[in-house]
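Here is my input, please return the structure:
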Amino acid sequence: MAAQRSGDFGVGRVRVVLVDDERLVRTALRVILGAEPDMEVVGEAATGAEAVSVAWRERPDVVLMDVRMPDVDGIRATERLLATLEEPPKVIVVTTFENDSYVYDALRAGAAGFLLKRAAAGELVGAVRLVARGDSLLFPEAVRALAAAHARERRSGALRARLTPREAEVLRLMAEGLNNAEIAARLGVGNQTVKSHVAAVLSALGARDRTQAVIAAYENGFVTPG
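Model prediction:
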């Protein structure tokens, strides 16, 4: 029987799987997360293929995924997890360089965000909690730089036609890295109204989460780096 997921953040502990081909890195991550009363490391993997197998068995809430690994890399592993699990975990890719093309491909594949391996312990813990409650890890400056380097099509008109004026405004603010409360304050509306607009934006763009929506905005020229 598969392990029961914690589901709603705040009920039970956040179940985490660590994926990295370096045992020392996994050990360090386990020590940091294991010290938190609301987190539990339920599995480890050294390759992308192992990551998929462990995730299927343990059904974690969050997977910390190295992007550069032998066998199946973090990008393919992320794609497989999101495509094959009915309730896939949130994936945070872990990388050495923020402008790594692997990071961009992982975000496009559906990862909720990324962390640098030099991140402080507090940043790591905060990131896991953030995605566990359903938010995305957006780093606007890094996403802008990655989008500029990997832009594919510039069809701002086509994307704009799929959004109402208010939804377009919300998407621009999302691209700035604002969360729902900050967008609500900027627009002078309620949080629930913003939540509805964000859901409509994701639906219109066919995006899994805020990260994919922002990437689509940059790739289509709806917003531009700089």
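
hey, let's count contacts and neighbours off CA atoms from now on
OK.

pretty sure Ala45 is touching Leu18, no?
Yes - using CA atoms under 8 Å, Ala45 is in contact with Leu18, at 6.3 Å.

Looking at these two, which one has more neighbours?
Shown here are Ala45 and Leu18; by other CA atoms under 10 Å, Leu18 has more neighbours (24 against 21).

contacting residues around the more buried one?
Going by CA atoms under 8 Å, 6 or more residues apart in numbering, Leu18 touches 26, 29-30, 41, 43-45, 63-65.

From those residues, which land in strands?
Among the contacts of Leu18, DSSP state E puts 41, 43-45, 63-65 in strands.

What about these, which one has the most neighbours?
The most neighbours, when the ones in strands among the contacts of Leu18 are compared by other CA under 10 Å, belong to Met65, which has 31 neighbours.

my guess is it meets Leu81, correct?
No - contact criterion CA under 8 Å: Met65 and Leu81 do not qualify, at 11.3 Å.

Now the common contact residues for those two.
With CA under 8 Å, 6+ apart, Met65 and Leu81 have no common neighbours.

What's the first helix or strand after the helix of greatest length in the chain?
If you go by DSSP state H, the chain has its longest helix at helix 191-205. Helices and strands here follow DSSP states H and E; after helix 191-205, the next one along the chain is helix 210-219.

Following up with a second sequence; could you model it the same way so I can compare the two?
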Amino acid sequence: MKKILTLLTILIATTLFLSACGDEKEPTADTTPTESQDNTGEDSATEEPVEDTEKGTDSTQEDDSNTGEDSATSKNDLNINTKDQLDLKIGDTGKFDTTIGQFEITLDNAKLITDGLDGEVSQLDDLILLDITIKNTSGKTMLLEEILQSTVVKDDLESTGTSNGAEYFDSVEELKGEIADGEEISGQFITDVYESEEYYLAQESGAIAAGTTNQVIWTIPVSEIQ
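I've put the predicted structure just below:
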């Protein structure tokens, strides 16, 4: 009987000891992962927004600097400062400011030729012959061919226009060669034109778009042409 009581006492004590050990281990297993998760959440919440904000600031500054560098070329960048003159008539003088130099052109007279000249006929409808005077104001010697290279006659300001063809006519006083600073030289400009109520002596649209010259336009009504 004593042995049975002793065994029961030992079993009860062992059971109580094991229960006590089990209760102490469970809280440790529950709290350790929770603390690790809390720390991980706090780190990601504080660090990631700061990095995003810094990146956004840097990209904004780079965009601003690029915008400043991509500026378009203007007339002032090419030192073209003389104002456009868009309403000149026969007898008026136009002042040119170009990348090759400064000069003046006076339209002295205009003549419409309908039946050809020197055995040459117009490839369009008529020929227009202009008497002009060129004055070099650039401070250096220039070539007359370069001065007139972008000058055209148009029957419509939106059209391309036709350039000087004086070299193809024996009786036309061609403007060619050098012109010294301050020198004035008179000559003639001839080209093909369509039949129209008025014509315009002007600069090529491409030269204006490129900003290599200011625009100077003479309006030539047919009623004022000889």
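
Quantify their similarity with the TM-score.
The TM-score (TM-score structural alignment, normalised by the length of the first structure) is 0.22; 88 aligned residues with a CA RMSD of 5.9 Å.

As CSV, the ones in strands among the contacts of Leu18 of the first structure with distance to Thr95 of the first structure would be great.
Formatted as CSV, these follow (distance: CA to CA, whole Å):
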residue, distance to Thr95 of the first structure
Val41, 20
Gly43, 20
Glu44, 17
Ala45, 16
Val63, 14
Leu64, 10
Met65, 9
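
Among these, which one sits closest to His197 of the first structure?
Nearest to His197 of the first structure among these is Val63, at 28.1 Å by CA to CA.

Now do the contacts for that closest one.
16-19, 89-92.

Which stretches in the second structure count as strands?
With DSSP E as the criterion, the second structure has strands spanning 85-88, 93-98, 101-113, 126-136, 142-143, 151-154, 162-163, 178-179, 184-193, 198-203, 216-221.

Remind me what the fourth one packs against, helices and strands.
Counting contacts by 3 or more CA pairs under 8 Å, 6 or more residues apart in numbering; DSSP states H and E, the secondary-structure elements packed against strand 126-136 of the second structure are strand 101-113, strand 184-193.

among the strands of the second structure, which is the most enclosed?
For the strands of the second structure, the largest average neighbour count (mean count of other CA atoms under 10 Å) is found in strand 151-154, namely a mean of 24.

Now do it: which elements does it pack against?
strand 162-163, strand 184-193, strand 198-203.

Let's have those strands in TSV, adding distance to Thr32 of the second structure.
As requested, those are exported to TSV (distance: least, CA to CA, whole Å):
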stretch	distance to Thr32 of the second structure
strand 162-163	91
strand 184-193	96
strand 198-203	86
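
Can you verify my assumption that Leu107 of the second structure contacts Leu129?
No - in this structure Leu107 of the second structure lies outside contact range of Leu129 using CA under 8 Å: 10.9 Å.

how much space between Gly187 of the second structure and Ile134 of the second structure?
8 Å (CA to CA, to the nearest Å).

go on, Thr191 of the second structure?
18 Å.

likewise Val50 of the second structure?
For Val50 of the second structure, the distance to Ile134 of the second structure - CA to CA - is 69 Å.

where's the residue lying closest to Glu178 of the second structure once chain neighbours are set aside relative to Asn136 of the second structure, distance?
Once flanking residues are discounted, Glu178 of the second structure sits nearest to Leu143: 4.5 Å by CA to CA, 6 or more residues apart in numbering. Counting by CA to CA, the gap from Leu143 of the second structure to Asn136 of the second structure is 10 Å.

quick one: common contacting residues for the two?
With contacts defined as CA under 8 Å, 6+ apart, the residues shared by Leu143 of the second structure and Asn136 are Ile179.

tell me the secondary structure for Arg15 of the first structure?
Classification of Arg15 of the first structure using DSSP: H, G, I helix; E, B strand; the rest coil returns strand.

Identify whichever of the helices and strands packed on strand 126-136 of the second structure lies nearest to Ile217 of the second structure.
That would be strand 101-113 among those, by CA to CA, at 10.5 Å.

Which strands or helices does that closest one pack on?
strand 93-98, strand 126-136.

And the ones you listed: which comes nearest Gln37 of the second structure?
strand 93-98 (74.8 Å).

orientation of that closest one relative to strand 101-113 in degrees?
130 degrees (axes from the mean of the first three to the mean of the last three CA atoms, to 10 degrees).

Strand 93-98 of the second structure vs strand 216-221, what angle?
140 degrees.
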